[in-house]
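Novice: Provided below are the primary sequence and the corresponding predicted coordinates.
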Amino acid sequence: MLDLDRDEITGGPIPKTLVILAVPLLVQNLVQVLQQVIDTLWLGRHSLEAVAAVGLTFPVVGLVTAIAVGAGVGTQVLVSQRVGADELALGRRAAVNGAVVGLVGGTIVGLAVWALAGRIVGIFGAPDLVTEYATAYLATIALAVPVLSASEAIESSFIGWGDTRAALYINVLAIAVNLVLDPFLIFGWWLFPELGVAGAAAATGIGYGVGIGLGIGMALRGRSGFALLRTDVDLHLDDCREIVDVGWPTAGQYVSSQSARVGMVWLVALVGGAAGLAAYTIGARVATISFVPAIGLQQAAQSMIGQNLGAERPLRARRTTWTGVAIASVGLTVVGAIQWAIPGALSAAFVPDATPAELAVAAEYLRILAYGYWAIGATYLLQAGFNGARRTRTSLVATLLQYWVVRIPVAAGAAFLLNMGVTGVFWAVTLSNVAAAIGLGAYYWSETTTGMNERAAKTAAAEGAEAAD
């Protein structure tokens, strides 16, 4: 049912192909959410300070893993365009060099964060025990960043190739190993050392190391025609430069959005107090789960768009983008309608001990957030349209405008100038999402009407021919 030939990606029914590619990625993302929940449950059995420590480092870890996101997107786009052009050997070579970029970049960033972990955590001014645990967790996860980045590049290579199930298998194995090792490394079960909070981070690194082994094994065995050969294992600086050129704006986009979220948390805490902060946190958690389908669809669309541009089918790449926009918008509209109808129940499920007043604020935010769900789905897929055409800088600029030019200024203005308090901050989130979707949609229509995809197809063909020489 989920089998898909490469020819279908460039010639099959667009909606069906998109969904088939996206389903394994949807499952993969849901499994990642499950991993975070189970990690928290084990750490909760260790101590309250352990949970607080991991929560404290969460924004920092998000910023650090931007290198993995950049390496992954750069590799996926380059592999997909070469596979679409039927340059399979060049696609495999791009996959190898993508893993190298992830490994090298992750090593540089990881070692820097490892060395500065104590100073970074100290900025937050948390209690001594929480700071101690957070430092240990951050330093350990920093050493795992090279593995995480290389794993992301390998998974993205399979996605770019059109085999999203392989990426799912790699991720599920990595997370399964992580979850099994968690209690052994946290509490020192059996022959394992008791590492406490650092054990959770170590389990993550080991899990993704095992996942890399599976990915390499599938590539060597020739899964889906990948058939990695000795001649493909070639460090090629031009490939590395292309991957970095495509990927760094995505990493910058991720850093920008994460940094802006930190600013929003500060603003919410300032004007909304504990109740507002709890509501914002609940909304963020519910939204994370709700957006999983759109993220999977975005990854699938990037591969389809890249392959169609590599195959010199720019109109089909454009139709793929708009089809994805329609599917994501309709799907998230349905999710938003459900959220709008039962915000109180959702709030109580996440924070059962909250007071009625706190639940009321949380329910208000969930309803306001639901109005813009369609826009979030559209934005993800429009970014895929630009990313697949190697226009990742456009996605970066759109994110900068969405968060720093619209969301934060509107939130501050509504909260203080219009005296709307935390409700104004909540509306700023939805308004910025809608503004991003409308603006990015208009720009995508304009750019594709004036030949963006045609130019991208010619560039991919020219660079493929140059790389083959």
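Specialist: Thanks, I have the structure now.
Novice: rest of the way, CA atoms for contacts and neighbours
Specialist: OK.
Novice: for L315, see how far away the residue nearest the centre of the chain is.
Specialist: The centre of the chain sits closest to V69, judged by C-alpha atoms, centre = their mean, with a distance of 6.6 Å. Distance, V69 to L315, by C-alpha to C-alpha, to the nearest Å: 28 Å.
Novice: do the same with T140
Specialist: 47 Å.
Novice: and the helices in the stretch 101-250 of the chain?
Specialist: 128-161, 164-187, 197-221, 237-290 (DSSP state H, counting those that start in this stretch).
Novice: tell me how far the last one is from the chain's mean position?
Specialist: It stands for helix 237-290. Computed by C-alpha atoms, centre = their mean, to the nearest Å, the chain-centroid distance of helix 237-290 equals 10 Å.
Novice: packing partners for that helix?
Specialist: Counting by 3 or more C-alpha pairs under 8 Å, 6 or more residues apart in numbering; DSSP states H and E, the packing neighbours recorded for helix 237-290 are helix 48-64, helix 66-84, helix 88-122, helix 343-350, helix 356-370, helix 392-400, helix 408-412, helix 421-449.
Novice: next: the second one.
Specialist: The elements that helix 164-187 packs onto, with contact taken as 3+ C-alpha pairs under 8 Å, 6+ apart, are helix 14-46, helix 128-161, helix 197-221.
Novice: looking at those helices, which is closest to V351?
Specialist: helix 14-46 (14.2 Å; C-alpha to C-alpha).
Novice: comparison target, given below:
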Amino acid sequence: MLDVSSEDITEGNLARALVFLATPLAAQGLVRVGEAVIDLFWLGRLSGDAVAGVGLADSFYALVIAAVIYAPMVGTQVLVSQRVGSDDDESARLTAFNGMVLGAVLAVVGGVLAFLFIDPVVGFLAGLESGGGGVNVEESATTYLRVIFLGLSLAVVSDVLEMVYIGHGDSKTSLYMNVVPVLVNVTLDPLLIFGYGPFPRLEVQGAALATVTSWGAGLLFGLVVLRTSRGTGLFSRAQARLDRATMRDLLDTGAPIAGQNLARQVARFAMVVVAFLAGGGAGVAAYYLGARVAGVSFVPAGGLKNALQSVVGQNIGAERADRADRATRVAFAIAVGLLTVVGVVQLLVPGAVVDLLAPTLDGTARGFAVDYLTILAYGYPAIGAAYMLEGGFNGTGRTKVPFVSTVLQFYAVRLPIGVGGALLLDFGVQAVFWGVTVSNVVVAVGLGAYYLRSVNGGMMRRAAGTAAD
């Protein structure tokens, strides 16, 4: 029912195409974020130190994953969708194969290097806490990362394969590739963390093992689908070869997004450090919990952004510049409306959300978490707007624009507010939280103004002409 053909995207109703393509993507995003929330749910019943430790670990993991996954993932989605839109199936298959190879190589190299730096990085972070309790936090973070980085390649290759399906308009298979892992994770997490039945009690290590196992299950499912009718035409032996020009195109398209996300994660890493300095383990636990809740809240916008990138890309490939612009505006309105509703709901029940996810948090950590969820909610409409504007630029191949906007968002607004407010003006960890929301609003306004200027200057028409060449 939710299948979307190339004709639907380039000729049919845009709102329908966006919603139909985004629905399984949003469900996929919910499943993926749900996997992380599942870890938080069970670790939150283990101890506050476990939550803080995995929060520290997550900041380092996010830094590494940003460095290795986005270039092959986004490059594959954008180029495959454009080549499908222009009916160049051979180039689409060649791009898919080279994207998979690029993702595998980057994942192996990145995972090995990250594994070697676990002890010094976590030791440095844990040493920043002025209060007690740092030893348990450090042990939890180190244990978690040792397992996660060994399985990194499973996550990266699986995500690139998902982008191949999405580039062809098949977001349903991508959804299934995430449903399988979450089912595995939701089953294994309590068994391995607490040692129910014949399973050993592995605590934080068990959470990591459940996550890596679930990544492998998702990848296996995606590979199996390639042998069915849904996978017909996505790859071929004739195009299963390395191609220098295709690799260059993948990197040219995806590298700015990789840089954008790496810049974002470096800044988030720094914000975790500031939260640790300002609030200790309680500050990190609150920041981690808030990030997980925000991840769930942003799911509609994330799914719509990915759908928009494919819709814009295929319309650019079909030389329908007017539809590419119209799709961006329709997606913008939908995302802002949805996240406004989500923000209002979060403003009403922040304490209940904290108690549901992490009942073992002490009074200080719980108070910080409630503050963060409240402050975050004010910026949700702006996040929806920024996501769609980024999707519009990415779909045209102008991936450097979101990169520059992200650098300015994090380094000109978010970090100065967080560092200055928390450490220099002594406003406490709440300054970190306000830095996040203010930066989200500023980037939405800036991107909106630049998008209008670019479209009025012929951005979509030029992109369509380039794709036709």
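Specialist: Yep, it's here. Here the structure is a predicted model, which is why all the values come from computation and not from measurement.
Novice: TM between them?
Specialist: Once superposed, chain against chain, the TM-score is 0.87 (TM-score structural alignment, normalised by the length of the first structure); 462 aligned residues with a C-alpha RMSD of 3.1 Å.
Novice: in JSON lines, list the helices and strands packed on helix 237-290 of the first structure along with distance to T333 of the first structure.
Specialist: JSON lines is the format used below for those (distance: least, C-alpha to C-alpha, whole Å):
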{"stretch": "helix 48-64", "distance to T333 of the first structure": "27"}
{"stretch": "helix 66-84", "distance to T333 of the first structure": "27"}
{"stretch": "helix 88-122", "distance to T333 of the first structure": "36"}
{"stretch": "helix 343-350", "distance to T333 of the first structure": "15"}
{"stretch": "helix 356-370", "distance to T333 of the first structure": "8"}
{"stretch": "helix 392-400", "distance to T333 of the first structure": "21"}
{"stretch": "helix 408-412", "distance to T333 of the first structure": "24"}
{"stretch": "helix 421-449", "distance to T333 of the first structure": "13"}
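Novice: distance of H236 of the first structure relative to V100 of the first structure?
Specialist: 10 Å.
Novice: typo on my end, A66 of the first structure
Specialist: Taken as C-alpha to C-alpha, the span from A66 of the first structure to V100 of the first structure is 16 Å.
Novice: neighbour count winner among the two?
Specialist: A66 (24 against 21; other C-alpha atoms under 10 Å).
Novice: dump the residue contacts of the more buried one.
Specialist: Contact partners of A66 of the first structure, counting by C-alpha atoms under 8 Å, 6 or more residues apart in numbering, are 251-252, 254-255.
Novice: repeat that for 10 Å
Specialist: Counting by C-alpha atoms under 10 Å, 6 or more residues apart in numbering, A66 of the first structure touches 72, 106, 109, 145, 149, 247-248, 250-255, 258.
Novice: same deal with L191 of the second structure?
Specialist: Listed by C-alpha under 10 Å, 6+ apart, the contact set of L191 of the second structure reads 185, 197-203, 206-207, 210.
Novice: same thing but 7 Å
Specialist: Going by C-alpha atoms under 7 Å, 6 or more residues apart in numbering, L191 of the second structure touches F199.
Novice: against A141 of the second structure, how distant is it?
Specialist: Distance from L191 of the second structure to A141 of the second structure, by C-alpha to C-alpha: 20 Å.
Novice: again, but for P24 of the second structure
Specialist: Between P24 of the second structure and A141 of the second structure the computed distance is 33 Å (C-alpha to C-alpha).
Novice: more neighbours: the two, which one.
Specialist: Neighbours per residue, other C-alpha under 10 Å: of P24 of the second structure and A141, the larger number sits with A141, 29 against 23.
Novice: which residues does the more buried one contact?
Specialist: Here A141 of the second structure is in contact with 53-54, 56-57, 122 (criterion: C-alpha under 7 Å, 6+ apart).
Novice: now swap in L250 of the second structure and tell me
Specialist: Counting by C-alpha under 7 Å, 6+ apart, L250 of the second structure touches 72, 75-76.
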